[in-house]
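Trainee: Give me coordinates for this.
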Amino acid sequence: MKKLIYLLFFSFLTSCSSFSEYSKETKKGFDEEDRTMVSNEAANLKTITFGDFKFATSQKEFRKLNKQKPQFKEILFYAKTTDVPYEYYVLHNPKEVIKNESFTYKDTIIGNSRFVIAVSKNAPRQDSEFIKKMVLSLR
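Mentor: From the prediction side, this is the model:
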């Protein structure tokens, strides 16, 4: 009986995800200037970013890129580069954002959705500004 309780408790813990229900619909591609474009039709969002990023749209993909626990909830996607090591998160309609001192933030409204972009402070200033600026409406 104890084993069953531990098994149920463990499966409950691992089933909790920091990712938004819309994250599965996130797609990656390229724009006309051959920059990486990340879009999500359901969230009405597209972003332009640099080509050296690896992306996660699920807890499983996140664990492959980062051994730590996600810093936020309601993650639409997570991006990480090792060229100049830094990371960023795009959050979709977060109920609450507990500000971590290791990140800079941009809060924006597109349509009826709130997006928070959290870029690690070790990102080059120009990269951080570009990432935050290139969060756009899909329509």
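Trainee: from here on, contacts and neighbour counts on C-alpha atoms
Mentor: Will do.
Trainee: Which helix or strand lies directly C-terminal to the lengthiest helix in the chain?
Mentor: The residue-count maximum for a helix in the chain (DSSP state H) belongs to helix 2-15. Per DSSP states H and E, helix 2-15 leads on to strand 27-30 as the next helix or strand towards the C-terminus.
Trainee: how about this one, so we can line them up?
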Amino acid sequence: MRVLLFLLVLSFISCTPFSKYSKFNKTQNCYEAYVCISNNSLQLKYQSFGGFKFANDKKAYKNLQKGKKSPFKNIIMYGWSNNLNGDYYLLLDNERHPENYQYKDTIIQNRKITIALSNSVTYKTNTDFLLNFKLNK
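Mentor: Here you go, the predicted model:
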């Protein structure tokens, strides 16, 4: 009985919407107002605007979202911008599609990677830029 209770508690504690690959994310400033995000384990390279705050784990996500639950699972990275009044997710093997997001998928090394960009980011130049993938070379 104690073992079952321990396993149940452990499953709730370790439950996270973030992918096991999110811990391999690296961010660095590139160019003037941009941030380059890479994840070598997924062969992913992504460029974002510099005004975003990022989360790679559940704790950082809760701090940015004030405790709100994520609408997605298998999050590689989460970005939120007060300047653009919106957010986006980089997702691995996404199967959820809430209506308040727009999506772009790509396949990298037989894995589906999705960008989910909130519809509150409306300026076309911004959405086109944020829905763009780059592969590591």
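Trainee: circling back: could you check how far the longest helix of structure 1 is from the centre of its chain?
Mentor: 27 Å (C-alpha atoms, centre = their mean, to the nearest Å).
Trainee: now swap in stretch 76-90 of structure 1 and tell me
Mentor: For stretch 76-90 of structure 1, the distance to the chain centre is 8 Å (C-alpha atoms, centre = their mean).
Trainee: For that stretch, list every residue counted as buried.
Mentor: Under the neighbour-count criterion of 16 or more other C-alpha atoms under 10 Å, stretch 76-90 of structure 1 has 76-81, 86-90 buried.
Trainee: Also stretch 113-130 of structure 2?
Mentor: Neighbour counts over stretch 113-130 of structure 2 (16+ other C-alpha under 10 Å) mark 113-119, 121, 127, 130 as buried.
Trainee: Out of those, list just those in helices.
Mentor: Per DSSP H, the subset of the buried residues of stretch 113-130 of structure 2 in helices is 127, 130.
Trainee: Tell me which two of the buried residues of stretch 113-130 of structure 2 sit farthest apart.
Mentor: Farthest-apart pair in the buried residues of stretch 113-130 of structure 2 is 113 and 121; separation 20.2 Å (C-alpha to C-alpha).
Trainee: what about residue 35 of structure 2, neighbour count?
Mentor: 18 (other C-alpha atoms under 10 Å).
Trainee: That one in helix, strand or coil?
Mentor: Secondary structure, DSSP: H, G, I helix; E, B strand; the rest coil: residue 35 of structure 2 is strand.
Trainee: Ok, residue 106 of structure 1 next?
Mentor: Per three-state DSSP, residue 106 of structure 1 ends up strand.
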